[in-house]
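Enquirer: here's my sequence, what's the structure:
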Amino acid sequence: MPIDQRAPPPRRADTQGAAQRPGIDGRLVRTGVSDRTVVARWPRASVSFRNREPIHLSASCRHRRTSRPLPLGRRPQFAHSRQFKLNLHADLRQRAVVLPDDTGWVASPSVGIERRMLDRNGKEQGRATSVVRYAAGSAFPPHDHPGGEEILVLEGVFSDERGNYTAGTYIRNPVGSRHGPYSDLGCTLFVKLCQFDPEDSQRVVIDTEQAGWHPGLVPGLSVLPLHSFGTEHVALVRWAPGTQFKRHCHWGGEEILVLEGTFQDEHGSYPAGSWLRSPHQSEHTPFSDEGCLIFVKTGHLARESLSP
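Expert: Next up is the predicted model:
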């Protein structure tokens, strides 16, 4: 979904000799690969990034960010995880849609941490997209991220040794980074593992409550840019009720997580918690009758899409 975020041009990788195409910001970018789309949903939960009040979340999880990490005071406990598919929506050439009630929670190797698998290709540290739920007081042991980690905090407060991250915080831990994550009060996260360009080494932490929004390409769209590198562009996009966008092609794919309201296109309606992935060069005509807030990634499936 090309969107005019009216921000400075994003940093780009060296793609000399590649063709040009419209990016998420509506400007021409050079590229030599194609696009895909993904959307994910978690059951009966949505997040208001406007006021940071999680919807359908107990009051104990609504709190402010502190300047220092909360004391850990625990050792991670491990459990035998239930069996789950190691290959789930693994073919990036196929469109994938997961609605809130389509998948159940699966126990992780750490007690108190569960996941809803959206796509997966490999074992515990393989490429994966999941919604992850931390019970209060749960933790993972310190571990490395050989392919990088991308996080959007949906509810509660997520923590590691570098700080505490409230609902609406966007985090990128680059390839080779290491941390010991935990949550004292509980949280829910959208997590993508092992999907970074190896040259994208920037750590990113954005408090979307404080970040600036920009007008989109059509009336009714507002865009909050989160990250750009090479062909990949990430943003939050708010649709006012009744907003329609023109039909367009996804170069390098598109992935969407619906955070509030209902997102729609000619293929169906996707309420809060829905996850969609559209492959390279797929097309659609999106709109929203009631309005919505979505997390959008474009162009990030290009390398995997075109690899043999």
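Enquirer: going forward, measure contacts between C-alpha atoms and count neighbours the same way
Expert: Fine.
Enquirer: give the contact list for residue 240.
Expert: 220, 221, 288, 290, 291, 292 (Cα atoms under 8 Å, 6 or more residues apart in numbering).
Enquirer: neighbours around the fifth one, how many?
Expert: Read that as residue 291. By other Cα atoms under 10 Å, 19 other residues sit near residue 291.
Enquirer: ranges for the helices of this structure?
Expert: Here the chain has its helices, by DSSP state H, at 302-306.
Enquirer: in it, where's the longest strand?
Expert: In terms of residue count, the longest strand belonging to the chain (DSSP state E) is strand 248-265.
Enquirer: picking that back up, what subset of the contacts of residue 240 is buried?
Expert: Among these, those classed as buried by 16 or more other Cα atoms under 10 Å are 220, 221, 288, 291, 292.
Enquirer: I figured the fourth one hits residue 241, correct?
Expert: I take that to be residue 291. Yes. Counting by Cα atoms under 8 Å, residue 241 is a contact partner of residue 291 at 3.9 Å.
Enquirer: now the second one, please; I'll put the structures next to each other:
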Amino acid sequence: MTVIAPLKLHADLDLRACVDAFALPWTPSPAAGVERRLIERDGAEAARATSLVRYAPDSRFPSHTHPRGEEILVLEGTFGDEFGDYPPGTYLRNPPGSSHAPRTDEGCTIFVKLRHMHPLESERVVVDTAERPWCASAVRGLEIMPLGGFRGERAALVRLASGTRVPLRRHAGGCELLVLGGALRDDDGTYPAGTWLRLPRGSRQSVSSDKGCTVFVKAGHLR
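Expert: As a prediction, this is how the structure comes out:
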């Protein structure tokens, strides 16, 4: 069994971080057939963490509890647990204190965040983003799909049409982005699919996309 030793990886939430998550090496987890790309981590096996997790076909992870919650976005394949099966695009919020036994039959890849939720959050959320409609915003070419949130923290999918420019805004509680498709751009660079970007509290950012992009956004959780 492989267990991660205490690790600090992009652990300072007051610092900007940018990672090409799709280029990271896969590392073994404690469960056979389950591998991880470690994006952000502060701790050992029980850690505040952001990762890509890949399950081989017919693999399982033992039942476990999430003391500070867990968020999942299914990127490929079908993820499952004792509560159901979740196709690509499914977003899950498992609140603090919840437990489950992850599994997959066909194999899957998921984006996972651990221990980033408010300790008083109690509602489990499951969103099939393939079925939920997009909402227009005040910015032409920018659409938003709210996914969940609690006490100022919120998660959403954001879609920019080709040529869209979003004016400068301040992220009072910090912001985190995972580019899912296309490419996003700001004053500091261009971020293709697979880029994970963290902007600390008080950051200011104006974004655009020449050819369009879809981004997972989590904001307000770095207070």
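Enquirer: quick one: TM-score?
Expert: Here the TM-score for the pair of chains, by TM-score structural alignment, normalised by the length of the second structure, is 0.97; 223 aligned residues with a Cα RMSD of 1.2 Å.
Enquirer: coming back round to it: read off where the longest strand of the first structure ends up in the second structure.
Expert: The aligned range for strand 248-265 of the first structure in the second structure is 169-186, by TM-score structural alignment.
Enquirer: please apply the same query to stretch 132-151 of the first structure.
Expert: Using TM-score structural alignment, stretch 132-151 of the first structure pairs with 53-72 in the second structure.
Enquirer: quick one: end-to-end distance for the matching stretch.
Expert: Terminal residues of stretch 53-72 of the second structure are spaced 10 Å apart (Cα to Cα, to the nearest Å).
Enquirer: just the buried residues of that stretch, please?
Expert: Counting neighbours by 16+ other Cα under 10 Å, stretch 53-72 of the second structure gives 53-57, 59-61, 66-72 as buried.
Enquirer: same thing with stretch 276-284 of the first structure?
Expert: In terms of neighbour count (16+ other Cα under 10 Å), stretch 276-284 of the first structure has its buried residues at 276, 277, 278, 279, 280, 281, 282, 283, 284.
Enquirer: ok, the fourth one - contacts?
Expert: In other words, residue 279 of the first structure. Listed by Cα under 8 Å, 6+ apart, the contact set of residue 279 of the first structure reads 35-38, 92-95, 250, 252-254, 301, 305.
Enquirer: can you say which of those residues are buried?
Expert: By 16+ other Cα under 10 Å, the contacts of residue 279 of the first structure give 35-38, 92-93, 95, 250, 252-254, 301, 305 as buried.
Enquirer: circling back to that earlier point, tell me which of the contacts of residue 240 of the first structure fall in strands.
Expert: 221, 288, 292.
Enquirer: aligned to the last one, what sits in the second structure?
Expert: Residue-level alignment of residue 292 of the first structure against the second structure, with TM-score structural alignment as criterion, gives residue 213.
Enquirer: and its match, how far from residue 157 of the second structure?
Expert: The value you get for residue 213 of the second structure to residue 157 of the second structure, if Cα to Cα is used, is 11 Å.
Enquirer: check residue 26 of the second structure too.
Expert: Per Cα to Cα, residue 26 of the second structure is found 26 Å from residue 157 of the second structure.
Enquirer: comparing these two, which residue is more hemmed in?
Expert: Neighbour count, other Cα under 10 Å: between residue 26 of the second structure and residue 157, residue 157 has more, with 21 against 15.
Enquirer: isn't that one up against residue 144?
Expert: Yes. Counting by Cα under 8 Å, residue 144 is a contact partner of residue 157 of the second structure at 5.9 Å.
Enquirer: list residues touching both of these two?
Expert: Counting by Cα under 8 Å, 6+ apart, nothing touches both residue 157 of the second structure and residue 144.
Enquirer: quick one, strands of the stretch 1-150 of the first structure?
Expert: 19-22, 28-31, 35-39, 46-47, 54-55, 87-88, 96-98, 106-107, 113-121, 127-134, 138-139, 143-145, 149-160 (DSSP state E, counting those that start in this stretch).
Enquirer: now the ones you listed as JSON lines including distance to residue 259 of the first structure?
Expert: Listed next are these as JSON lines, based on distance: least, Cα to Cα, whole Å:
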{"stretch": "strand 19-22", "distance to residue 259 of the first structure": "25"}
{"stretch": "strand 28-31", "distance to residue 259 of the first structure": "28"}
{"stretch": "strand 35-39", "distance to residue 259 of the first structure": "10"}
{"stretch": "strand 46-47", "distance to residue 259 of the first structure": "5"}
{"stretch": "strand 54-55", "distance to residue 259 of the first structure": "10"}
{"stretch": "strand 87-88", "distance to residue 259 of the first structure": "22"}
{"stretch": "strand 96-98", "distance to residue 259 of the first structure": "14"}
{"stretch": "strand 106-107", "distance to residue 259 of the first structure": "22"}
{"stretch": "strand 113-121", "distance to residue 259 of the first structure": "15"}
{"stretch": "strand 127-134", "distance to residue 259 of the first structure": "12"}
{"stretch": "strand 138-139", "distance to residue 259 of the first structure": "24"}
{"stretch": "strand 143-145", "distance to residue 259 of the first structure": "26"}
{"stretch": "strand 149-160", "distance to residue 259 of the first structure": "8"}
